[in-house]
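Asks: This is a predicted model, with the sequence first.
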Amino acid sequence: MAPTAPDTGGTVRPRIVYVHGSGPKPRPELLKAQWDRALFGRDLGGESHLAYWAPVLHGEPLPDPVPDPLEGTPDGSVETRGEEGAEEGSPRPPVLEDPAQFMARTATEARSGDAGGGVARSAGGGALGGWLRDMTYLAEALALAEEPRPGPGEEPLPEALPLPRPVRTALFRRLVKHTFEDAHAYFFGGAGRAVRQAVVEALDAAGADADGAGPLVVVGHSLGSVAAYEVLAARNPRVDLFVTLGSPLAVTEVQDCLAAPPAVPSRTARWLNASDGRDVVALDHTLRPEYAPPGRITDLLVSNGSENHHGVLEYLADALVRDPVRRAWTRPAPGGD
């Protein structure tokens, strides 16, 4: 049974704010409803708010029937489709674009698309550039490692993804492409301010700074968790629970790009950080060593069954994530700070 808000005569309402991750997204009403259903089993209507920043980098939303490989499928099922024209027995595509070529192309595209007059650093240089390059190699290594390779005296390697290799390759390619390009645009391409503004507007719509307001939960996925964190650190509203899913915030090179040193925002009561060990975006799975005070952070390793282990809908539906969110969302508002 889906939880309901505490009966407070209609004066106090719980609020939840979602911040989506990288890549093009479905229209905002559909995306918010998908997150609502994954967490609560129903559409929350005006009690939930979405920081929808996809148009900053991706223009038109995805058509409704098209699943988003970076979000996961709405019902949590695995889509078994490959690239267009891929059939059983057809030649296998290359695993991934060569990492060096990818980094060079990303830098060129970022420069040509930067309306602000230049990128602070190229995608191939600097701390974040090194992280992006390493992520590319890791994605390639994972794709290769998942391919069974029977040989004399050898057992096939286990399949981490229940999909044929061409499909897994396509998923990894899309994950890497959208994650890297959006991360570069956010940190170095001038898009960060607009992305954070979308978070600010969603918090305003939720009444984050309203006196006597009900519980506030903020959930950020992937690059959206970075934007959510930076806004909470700068604005510091009272947050009952901050949830980060498949987040790169534990990666040192990402921390180097943050506006302020890593720390739990002083008015954030609890922080839950969940990741799958196979999620190539969450390369480091523990925030507690870097974000003080550690007593307010819980790091969780969960099993994300999406095609690339990064899908947010599968994260949200996991009981280790869903149940704490429901409890925080229904908790009566405290009497003060």
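Replies: Received the coordinates, thanks. Numbers count the residues shown, from 1 in each chain.
Asks: only C-alpha atoms for contact and neighbour calcs from this point on.
Replies: Fine.
Asks: Identify the single longest helix in the chain, thanks.
Replies: Of all segments of type helix in the chain, defined using DSSP state H, the longest is helix 165-188.
Asks: roughly how far out does it sit from the chain middle?
Replies: Helix 165-188 sits 12 Å away from the centroid of its parent chain (C-alpha atoms, centre = their mean, to the nearest Å).
Asks: likewise stretch 307-324?
Replies: Using C-alpha atoms, centre = their mean, the offset of stretch 307-324 from its chain centre is 11 Å.
Asks: For that stretch, buried residues please.
Replies: Buried positions in stretch 307-324, judged by neighbour count with 16 or more other C-alpha atoms under 10 Å: 307-318, 320-321.
Asks: putting a second one here so we can go through both:
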Amino acid sequence: MTPRLVFIHGVGKPREATTHLDEWRRALGEGMRAAGHSRRVPPLLDGTSVDVRFAYYGDLFSGGQAQEATAHLPQEEEAELAQMLLDAVDARLDEPQDDREAQVLRRARNQLAPDGEAQGAGDLLRRVLAAGNTLLALPGLRTIGGWTSVGLMVHRLRQVRQYLARKHPDAAGVSLDTRIRNRVRAELDPAGPTLVVAHSLGTVVAFETLHAHKAPVPLFVTLGSPLGMQAAVQPLVRPQPLRTPDQVREWLNFWDRDDFVTARPQLERFVAPNAASVAPVSRRVDSDGAWVHPAAKYLAQPGVAGPIAEALEAVTPA
């Protein structure tokens, strides 16, 4: 039986699934070569020994363009966006890189929650935009995940919020989050082993989808996950309390120090093990340059690609 490898993307603009599948596969091949698994690369890239798929759901999001994302938001959305930024800022303040970064982070926090108080009604969006502009002054943050403007930052954080809201039904009454999970579920092997590699918001989607999946998942890899956002994400993820999906046999969680999205990245601190005692294992990677959040940047790391190659070897028939 040919093993299946499913990539699950995160936030961002609508994309061409085939193009991104090729990008992720090439990046993984680069990382495998660097990790000493060169012989795995040709059959991976040409699809002869691995059924590689890309679970795409980006077209399901509403919200228009980035410039529209900051125009008119319901107060509930404003509060949740502010909390997402506050979670990330507080996590980064635990271990600032230097005094300058700490100063920028404190300023952004004061803009989000003046005098240490929780956000009030009326001017939340103004605070989010002000804090966003402040954070873009951090070296590298302007290019992390393509956040070239505060409008784009808000636009992409809104997608996390839209998924977790459990709303936005279609004509048949099916909520957005359910439709997204259905897209992912359709790519998983219903009977055989599936290795799952998820990025950003996709890590939340994959986590929830795998709880309803019955076939084996030899390896679950999460890249740049926002599951570490303690107030804005963790309480809204299902099922509660958070634990490793039952079919997962190994969970590796990778994070980069310069990836602002990861907030508190040590998932094993708040995700309980499953019945087989499998818990997430978090590993730090350090990418060159400022553009560290994209999935391809993670996949090209030998420390990420090596374990994926080894897991594929273990499930590929001789």
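Replies: Happy to help now that I have it. As the structure is a prediction and not an experimental result, all values here were calculated from the model.
Asks: follow-up on the earlier one: other SSEs contacting the longest helix of structure 1?
Replies: Contact partners of helix 165-188 of structure 1 among helices and strands, from 3 or more C-alpha pairs under 8 Å, 6 or more residues apart in numbering; DSSP states H and E: helix 99-112, helix 126-145, helix 192-205, helix 223-235.
Asks: what about these, which gets the closest to Ser303 of structure 1?
Replies: Ser303 of structure 1 lies closest to helix 126-145 among these, at 16.3 Å (C-alpha to C-alpha).
Asks: Going by neighbour count, which residues in that closest one are buried?
Replies: 127-129, 131-133, 135-137, 139-140, 142-144.
Asks: Also stretch 37-45 of structure 1?
Replies: Result for stretch 37-45 of structure 1 [16+ other C-alpha under 10 Å]: buried residues Arg37, Ala38, Leu39, Phe40, Asp43, Leu44.
Asks: Check stretch 294-308 of structure 1 too.
Replies: Ile297, Leu300, Val302, Ser303, Asn304, Gly305, Ser306, Glu307, Asn308.
Asks: Counting only helices, which of those make the cut?
Replies: With DSSP H as the criterion, helices contain none of those.
Asks: and those residues, which two are the farthest apart?
Replies: The widest separation within the buried residues of stretch 294-308 of structure 1 (C-alpha to C-alpha) is 27.8 Å, between Ile297 and Glu307.
Asks: what about the strands in the stretch 151-300 of structure 2?
Replies: 194-199, 220-223, 251-256, 280-285 (DSSP state E, counting those that start in this stretch).
Asks: ranking those strands by burial, who's on top?
Replies: Comparing these by mean neighbour count (mean count of other C-alpha atoms under 10 Å), strand 220-223 comes out on top with a mean of 27.
Asks: which residue packs closest to Val176 of structure 1, ignoring adjacent ones?
Replies: Thr136 (6.7 Å; C-alpha to C-alpha, 6 or more residues apart in numbering).
Asks: The one you found contacts Pro99, doesn't it?
Replies: Yes - the criterion here is C-alpha atoms under 8 Å, and Thr136 of structure 1 meets it with Pro99 at 5.9 Å.
Asks: Switch the helices and strands packed on helix 165-188 of structure 1 over to TSV, and while doing so, append distance to Glu181 of structure 1 to every line.
Replies: Shown next, in TSV, are these (distance: least, C-alpha to C-alpha, whole Å):
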stretch	distance to Glu181 of structure 1
helix 99-112	7
helix 126-145	9
helix 192-205	13
helix 223-235	11
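Asks: Enumerate every residue touching whatever residue of structure 2 lines up with Val231 of structure 1.
Replies: Val231 of structure 1 maps onto Thr209 in structure 2 when the alignment is built from TM-score structural alignment. If you count contacts by C-alpha atoms under 8 Å, 6 or more residues apart in numbering, Thr209 of structure 2 has them with Arg181, Val184, Arg185.
Asks: ok, the second one - how many residues close by?
Replies: If you count neighbours by other C-alpha atoms under 10 Å, Val184 of structure 2 ends up with 23.
Asks: Next: Leu283 of structure 1.
Replies: Leu283 of structure 1: 21 neighbours (other C-alpha under 10 Å).
Asks: can you check Thr18 of structure 2 too?
Replies: For Thr18 of structure 2, using other C-alpha under 10 Å, the count is 11.
Asks: Then the one 5 residues further on?
Replies: Neighbour count of Glu23 of structure 2, defined by other C-alpha under 10 Å: 15.
Asks: Assign it to one of the three secondary structure states.
Replies: helix (DSSP: H, G, I helix; E, B strand; the rest coil).
Asks: Quick check, Ala296 of structure 2 in contact with His20.
Replies: No - using C-alpha under 8 Å, Ala296 of structure 2 is not in contact with His20; the gap is 9.2 Å.
Asks: Give me the number of neighbouring residues for Arg15 of structure 2.
Replies: 12.
Asks: Quick one: map it onto structure 1.
Replies: Aligned partner of Arg15 of structure 2 by TM-score structural alignment: Pro26.
Asks: before we move on, what about Glu76 of structure 2?
Replies: Match for Glu76 of structure 2 (TM-score structural alignment): Ser122.
Asks: ok, now Thr148 of structure 2?
Replies: Checking with TM-score structural alignment, Thr148 of structure 2 has Leu171 as its match.
Asks: mind listing what Glu47 of structure 1 touches?
Replies: For Glu47 of structure 1, the contact set (C-alpha under 8 Å, 6+ apart) comprises Arg13, Pro14, Arg15, Ile16, Ala206.
Asks: Next, format these as a markdown table and append distance to Phe188 of structure 1.
Replies: Output for the contacts of Glu47 of structure 1, formatted as a markdown table (distance: C-alpha to C-alpha, whole Å):
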| residue | distance to Phe188 of structure 1 |
| --- | --- |
| Arg13 | 38 |
| Pro14 | 36 |
| Arg15 | 32 |
| Ile16 | 29 |
| Ala206 | 29 |
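Asks: which of the residues you listed are also in contact in structure 2?
Replies: Contacts conserved in structure 2 for those, counting by both residues aligned by TM-score structural alignment, their matches' C-alpha atoms under 8 Å: Arg13, Pro14, Arg15, Ile16.
Asks: neighbours of the spatially closest residue to Val160 of structure 2 that is not a sequence neighbour, just the number please.
Replies: Nearest residue to Val160 of structure 2, sequence neighbours excluded (C-alpha to C-alpha, 6+ apart): Leu201, at 6.2 Å. Neighbour count of Leu201 of structure 2, defined by other C-alpha under 10 Å: 26.
Asks: Leu201 of structure 2 and Gln159 of structure 2: what is the separation?
Replies: According to C-alpha to C-alpha, to the nearest Å, Leu201 of structure 2 and Gln159 of structure 2 sit 8 Å apart.
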